[in-house]
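A.B. asks: Sequence plus the predicted model coming up.
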Amino acid sequence: MAATRTPPADKFEARRRELATAALQTLGELGYARASLREIAQNSPYSHGVVHYYFADKAELITYCVRQYKAECVTRYDAIVESAADAEELAERFADALVMTVVEDAAMHRLWYDLRSQAQFDVALRESAVEIDAALEQMIWRVVSRHAELRGTDPAFPSARIYAMLDGLFQQALLQGLSGADGGADLRAGALELLALR
């Protein structure tokens, strides 16, 4: 039996994912402004030429990394939405997952907020930042609307407002954690309060 060959496009995409994964630690530590493609390459098993072959510039690499991470993040919450038996279980598991990710994935979230801020100045980042932000809003809305459905009510606020409030709570908890404080308890309490609004 002949071995199946991986199409070139699939190999190219697999290598991009591999490079992005290798770059994440450097990007999470240095942020957008301080990380160059050369520095990212120096902190990975790949040469600057290889990184530059697969990504045109730093903006493309960082956007790719954040998209890849956020796509995985969305599935984490979708599993909670699909499996929760009632509104209380959904709220508790969602709040716990928020706290877990703000602690365990702090560097990645810090990179996301950096990218989103830089998009206000760098037009090359803007479309991707808006797209990722919209995907995150939709993710939160799935949780909130399912929670309201399980309670037999309607969400207290429209999608954009709920996302903005929860995003603010998340960003505060992230900053507290990066400063050595424990922002997880406030994040958890705030998420539960927000879901409980009628």
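C.D. replies: The structure has been received and is ready for your questions.

A.B. asks: CA only for contacts and neighbour counts going forward, please
C.D. replies: Fine.

A.B. asks: Tell me which stretches of the protein form helices.
C.D. replies: 8-34, 37-42, 48-54, 58-83, 87-104, 106-118, 123-151, 159-178, 184-196 (DSSP state H).

A.B. asks: and residue 1, which of those is closest to it?
C.D. replies: Residue 1 sits nearest to helix 8-34 of all the helices of the chain, at 21.2 Å, using CA to CA.

A.B. asks: hang on, the earlier thing: including mean neighbour count and distance to residue 2, could the helices of the chain go into TSV?
C.D. replies: Listed next are the helices of the chain as TSV, based on neighbours: other CA atoms under 10 Å; distance: least, CA to CA, whole Å:
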stretch	mean neighbour count	distance to residue 2
helix 8-34	17	18
helix 37-42	18	36
helix 48-54	15	30
helix 58-83	17	33
helix 87-104	18	43
helix 106-118	20	41
helix 123-151	18	41
helix 159-178	17	51
helix 184-196	19	53
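
A.B. asks: adding another structure so you can compare the two:
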Amino acid sequence: MTTAAARRTPADKHDERRRALADSALRTLGELGYARSSLREIANNSEFSHGVVHYYFRDKHDLIVYCVKQYKASCVHRYDGVVAEATTADELVRGFAAKLVETIVEEAPMHRLWYDLRSQSMFEESLREAVLYIDQTLEDMVWRVVARYAELSGAAPAMTSHVAYGLLDGLFQQALLGYLCGKEGVLDDLTAQVHGLMPVLLAPASAP
């Protein structure tokens, strides 16, 4: 037995099992959404029994919040490479817009689930703490991009992180909806909109 294996505690094994269950459940959740999902439905579409799923998660709310938190925890670092590698403002915007398009194409069901959960939190108080936490991590992610863009442009942001996030998230959500509806050109529109919006986020240069 390796040293690493010997050091794994029951709590570690429990967490690993929860993560595996969440990974298995995400596809079903992304397809069905919050309202139509149940623990039994999720179990029926995975390799795990209903009893196993219920053992590791109290209810549907517990599972869905855990799944979305786990998924978004990886998403918040999606643009770190673009931020680190860009050497010009234009390069940063091109990389950022390309990543936004890529994640819509590759992971649309997961984003749909997130927006579904955020909408449900308007009605279900038990969801709000988790939604606010995830929303803040996404806002911080966007702000890292905006702050680096401002630095490369030699300017200062013209608005707060909250406003910048709201604007970019709105464009992303509209593009996601258009993509899910099969609207032609929606991803090209998103790219153009991001290129047009980013300069607006900066304060105008001061006169000499």
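C.D. replies: Good, I have the coordinates. A quick note: this is a predicted structure, and the numbers were derived from the prediction, not measured.

A.B. asks: What's the TM-score once they're superposed?
C.D. replies: Remark: TM-score between the superposed chains equals 0.96 [TM-score structural alignment, normalised by the length of structure 1]; 198 aligned residues with a CA RMSD of 1.2 Å.

A.B. asks: With distance to residue 1 of structure 1 as new columns, can the helices of structure 1 be given to me in JSON lines?
C.D. replies: Shown next, in JSON lines, are the helices of structure 1 (distance: least, CA to CA, whole Å):
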{"stretch": "helix 8-34", "distance to residue 1 of structure 1": "21"}
{"stretch": "helix 37-42", "distance to residue 1 of structure 1": "39"}
{"stretch": "helix 48-54", "distance to residue 1 of structure 1": "33"}
{"stretch": "helix 58-83", "distance to residue 1 of structure 1": "35"}
{"stretch": "helix 87-104", "distance to residue 1 of structure 1": "45"}
{"stretch": "helix 106-118", "distance to residue 1 of structure 1": "43"}
{"stretch": "helix 123-151", "distance to residue 1 of structure 1": "43"}
{"stretch": "helix 159-178", "distance to residue 1 of structure 1": "53"}
{"stretch": "helix 184-196", "distance to residue 1 of structure 1": "54"}
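
A.B. asks: and the residue sitting nearest the centre point of structure 1, what is it in contact with?
C.D. replies: With distances taken as CA atoms, centre = their mean, the residue of structure 1 nearest its centroid is residue 70 (3.4 Å). Residue 70 of structure 1 sits next to 132, 136 when contact means CA atoms under 8 Å, 6 or more residues apart in numbering.

A.B. asks: Let's see that with 7 Å instead.
C.D. replies: By CA atoms under 7 Å, 6 or more residues apart in numbering, the contact list for residue 70 of structure 1 is empty.

A.B. asks: Now do the alignment partner in structure 2 of it against residue 8 of structure 2, distance only.
C.D. replies: The alignment partner of residue 70 of structure 1 in structure 2, by TM-score structural alignment, is residue 72. According to CA to CA, to the nearest Å, residue 72 of structure 2 and residue 8 of structure 2 sit 26 Å apart.

A.B. asks: Same question for residue 191 of structure 2.
C.D. replies: Counting by CA to CA, the gap from residue 191 of structure 2 to residue 8 of structure 2 is 45 Å.

A.B. asks: likewise residue 198 of structure 2?
C.D. replies: 46 Å.

A.B. asks: same question, residue 81 of structure 2
C.D. replies: 32 Å.

A.B. asks: just residue 147 of structure 2 next, same as before
C.D. replies: With distances taken as CA to CA, residue 147 of structure 2 is found 40 Å from residue 8 of structure 2.

A.B. asks: what residue of structure 1 matches up with residue 198 of structure 2?
C.D. replies: Aligning on TM-score structural alignment places residue 198 of structure 2 opposite residue 195 in structure 1.

A.B. asks: Now for its match: which residues touch it?
C.D. replies: Neighbours of residue 195 of structure 1 in contact, by CA under 7 Å, 6+ apart: 91, 144.
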